[in-house]
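Colleague: What follows is a predicted protein model with its sequence.
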Amino acid sequence: IEGTREVLQVPADYRIGIVPASDTGAVEMAMWTMLGPRPVEMLAWESFGAGWVSDAVRQLRLDAKLHEAPYGALPDLSAVNCDNDVVFTWNGTTSGVRVPDGDWIAAERKGITICDATSAAFAQHLPWDRLDVTTFSWQKVLGGEAAHGMIILSPRAVERLESYPSMLAVEDYLLALDWARSIGGLDALRERANANLAVIERFVAENAWLAFLAQDPATRSNTSVCLTFADPAIADGAAFARAVAKRLEAEGVAWDIGAYRDAPPGLRIWCGATVERADIEALMPWIGWAYRAEIAALAETV
């Protein structure tokens, strides 16, 4: 890290970190943790810049203004509003076009700049006073191992990061660890999850219309317990499972208990260590009630 600071002439008050997943991991890390408080100006004139645009618009769904240009050209840099956040590649690796300098980035700006400099670092001048987040990999200019990335943060970027994660969230996690220690640690946590699963196993054994998606007990999860309806009278399993879940939610019994959208239709019950066994014991009869109500509703439509 200090070698990087020396060779790249990084200011002393800038933070330097080593991150996984190459330059891509560094850029994604910055975008997903820093963007959102302000609109963002997205610059793209080649493949990698276009990839960051896709992340901002399709994945993060940010309030984004696009500045695009065809391969071989640059967008109008004077049109970039630096009171917004700015994401750009310094050197377009797949088009051979780089920004000429950093003069287009306002020295006095309200937004932060995120610069993918992976094919510029160690070969081109980087004006640190205009760059808040700068990323690159060990691979490109120095020919190192591709798996490792670097991220360089200005004091302004660090200030933006100070609330990510929220200190309330950190304190909440610390309290959770304290609670885990207080009940007996890992063994007690596992025992609680196993006890919750045992409640469901007993209920399934007593009700032939319900089955585990994981049929082998040895591979059955004790946290994310997935169930299917085994009654041959149910023709449309997905519709039936949705109806049961909706009925349970309407009664205030369970929330989001339906199977995950890509999974086979059924129910999914969280049984991790934070769940009380008594709550699982209270839930299962309600599932039986909702099942019988939906079976009765099916009979009325025949």
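Modeller: Everything's here; your move. Numbering: from 1, shown residues only.
Colleague: going forward, measure contacts between C-alpha atoms and count neighbours the same way
Modeller: OK.
Colleague: Would you mark the buried spots in the longest helix anywhere in the chain?
Modeller: Criterion DSSP state H: the longest helix present in the chain is helix 277-301. For helix 277-301, the neighbour count (16 or more other CA atoms under 10 Å) marks 277, 280, 283, 284, 286, 287, 290, 291, 294, 295 as buried.
Colleague: how close does the third one get to residue 152?
Modeller: Summarising the geometry, the distance separating residue 283 from residue 152, computed by CA to CA, to the nearest Å, is 50 Å.
Colleague: just the fifth one next, same as before
Modeller: Using CA to CA, residue 286 is found at 54 Å from residue 152.
Colleague: In what element of secondary structure is residue 51 found?
Modeller: Taking DSSP states H and E as the criterion, residue 51 maps to helix 47-54.
Colleague: next, the one to line up against it:
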Amino acid sequence: MTAKPVVKPARPWFSAGPTAKRPGYSTAKLPENLQGRGIRAPEVAERFSYALKLTKDILEVPEDYVLVYTPGSDTGAVEAALWGMLGPRPVTVVAYENFGLTWAADVRDHLKLNPTVVKASWGELPDLSVVDWSTDVVFPWNGTTSGVKVPDGEWIAADREGLSICDATSAAFAQPLPWDKLDVTTFSFQKALGGEAGIGVMVLSPRAVARLDENVPSWPVPKVLRLTGKDGKFDRALADGVVINTASVLTIEDWVDALEWAKSIGGLKTLIARTDANYAALAEWVERTPWIDFLPEREDIRSTTSVCLKFTDDRVSALDEKGQKAFVKRFKALLEGEGAVYDMEPHRNAPPGLRLWCGCTVETADVLAAGSWLEWAFETAVSEIA
């Protein structure tokens, strides 16, 4: 039996969302002078606009692209794209994890568009060469729930006729994104920079804006998803930071804090490097630990942020699904009871295993310290299997 480790991660937060706050974060550092003000107050509007401009700068988004806020985190941003832009062309949905399957179901069951669904099992990436770029294509860049990412943007046609609609919520700020291949890119505050939940962001190419200007959906679009104004065209005020409905001023200030930290440490290049270092530290531990492995077998498609792992020990794999989920629950309780590693369980619809966030707000030293605690928890939990 492995002895209980002595050194704990200083910041034991490994949730895939909301993710760990930036190092040195404190709510006491957030300005309070605008709390309780209306979101149309000039001072508040300026902060919303500033946060959007800073987001664009940090992500190195092309100048002719526009950014807008949406309610409902990344889910709201993706839904706004589906409800407001789809219809003129056939639709393809790439689904290799929980949310890809969700978007496919929404397009099929709610918008009644009968999409082509290009699917793969958990831990796998579908054959992207079959994607028809004369259609509008909806896909996740990085599957938060499966630990699978697309390796690059080479599979996206440069001369595509349809729009590429990319759910990039666990890739933005952590992995390079080829903006020339992406027409709609969505993410939320609560992922790679550790912001608060509730607000999503859409990055729209000129082609996406043109679709909003030209498309009139055949279904009613709920107000919280509506990106067009009274004239039926894209509401340009949204690109200045105006919000569709009332948003939290405190959440915006929290986001500004994260962005200014990102800028202060070197911007996107540094954020990606920090993520890669965290992933490398966890990958080294996985490679030398006999009872665990990556859920995705292919190295080139493994997520560097939402790292999903599977148990390979016969004692665990012999359990049925209910037993394996109970094992994960016990594993989690052991770690959290010691205050060593929080929120390492997989998504509720994913196969039983572990999931640890390795984005840029996590410290590599904490990833290294987590390994010995995971080993202790495993040996303790597996010894209890009847």
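Modeller: Thanks, I have it. Given the structure is predicted, the values throughout are model-derived calculations rather than measurements.
Colleague: Mind putting the buried residues of helix 277-301 of structure 1 into JSON lines with distance to residue 63 of structure 1?
Modeller: Below are the buried residues of helix 277-301 of structure 1 laid out as JSON lines (distance: CA to CA, whole Å):
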{"residue": "277", "distance to residue 63 of structure 1": "44"}
{"residue": "280", "distance to residue 63 of structure 1": "42"}
{"residue": "283", "distance to residue 63 of structure 1": "42"}
{"residue": "284", "distance to residue 63 of structure 1": "44"}
{"residue": "286", "distance to residue 63 of structure 1": "44"}
{"residue": "287", "distance to residue 63 of structure 1": "43"}
{"residue": "290", "distance to residue 63 of structure 1": "43"}
{"residue": "291", "distance to residue 63 of structure 1": "44"}
{"residue": "294", "distance to residue 63 of structure 1": "44"}
{"residue": "295", "distance to residue 63 of structure 1": "47"}
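Colleague: Show me where structure 1 has its helices.
Modeller: 2-8, 22-34, 47-54, 155-161, 167-182, 185-206, 237-250, 277-301.
Colleague: Which part of structure 2 matches the fourth one?
Modeller: The counterpart of helix 155-161 of structure 1 in structure 2, counting by TM-score structural alignment, spans residues 206-212.
Colleague: same question, the first one
Modeller: The aligned range for helix 2-8 of structure 1 in structure 2 is 53-59, by TM-score structural alignment.
Colleague: Now the matching stretch on structure 1. Mean distance?
Modeller: When structure 1 is overlaid, stretch 53-59 of structure 2 sits 0.8 Å from its aligned residues on average, using mean CA distance after the TM-score superposition for structure 1.
Colleague: how far is that stretch from where the chain is centred?
Modeller: Chain-centre distance of stretch 53-59 of structure 2: 17 Å, with CA atoms, centre = their mean, to the nearest Å.
Colleague: next one: stretch 188-201 of structure 1
Modeller: Averaging C-alpha positions (CA atoms, centre = their mean) puts stretch 188-201 of structure 1 28 Å from its chain's average.
Colleague: Map residue 53 of structure 1 across to structure 2 for me.
Modeller: By TM-score structural alignment, residue 53 of structure 1 lines up with residue 104.
Colleague: Distance check, that match against residue 52 of structure 2.
Modeller: 29 Å.
Colleague: For residue 160 of structure 1, the count of nearby residues, please.
Modeller: By other CA atoms under 10 Å, 16 other residues sit near residue 160 of structure 1.
Colleague: What is the longest helix of structure 1 packed up against?
Modeller: helix 185-206, helix 237-250 (3 or more CA pairs under 8 Å, 6 or more residues apart in numbering; DSSP states H and E).
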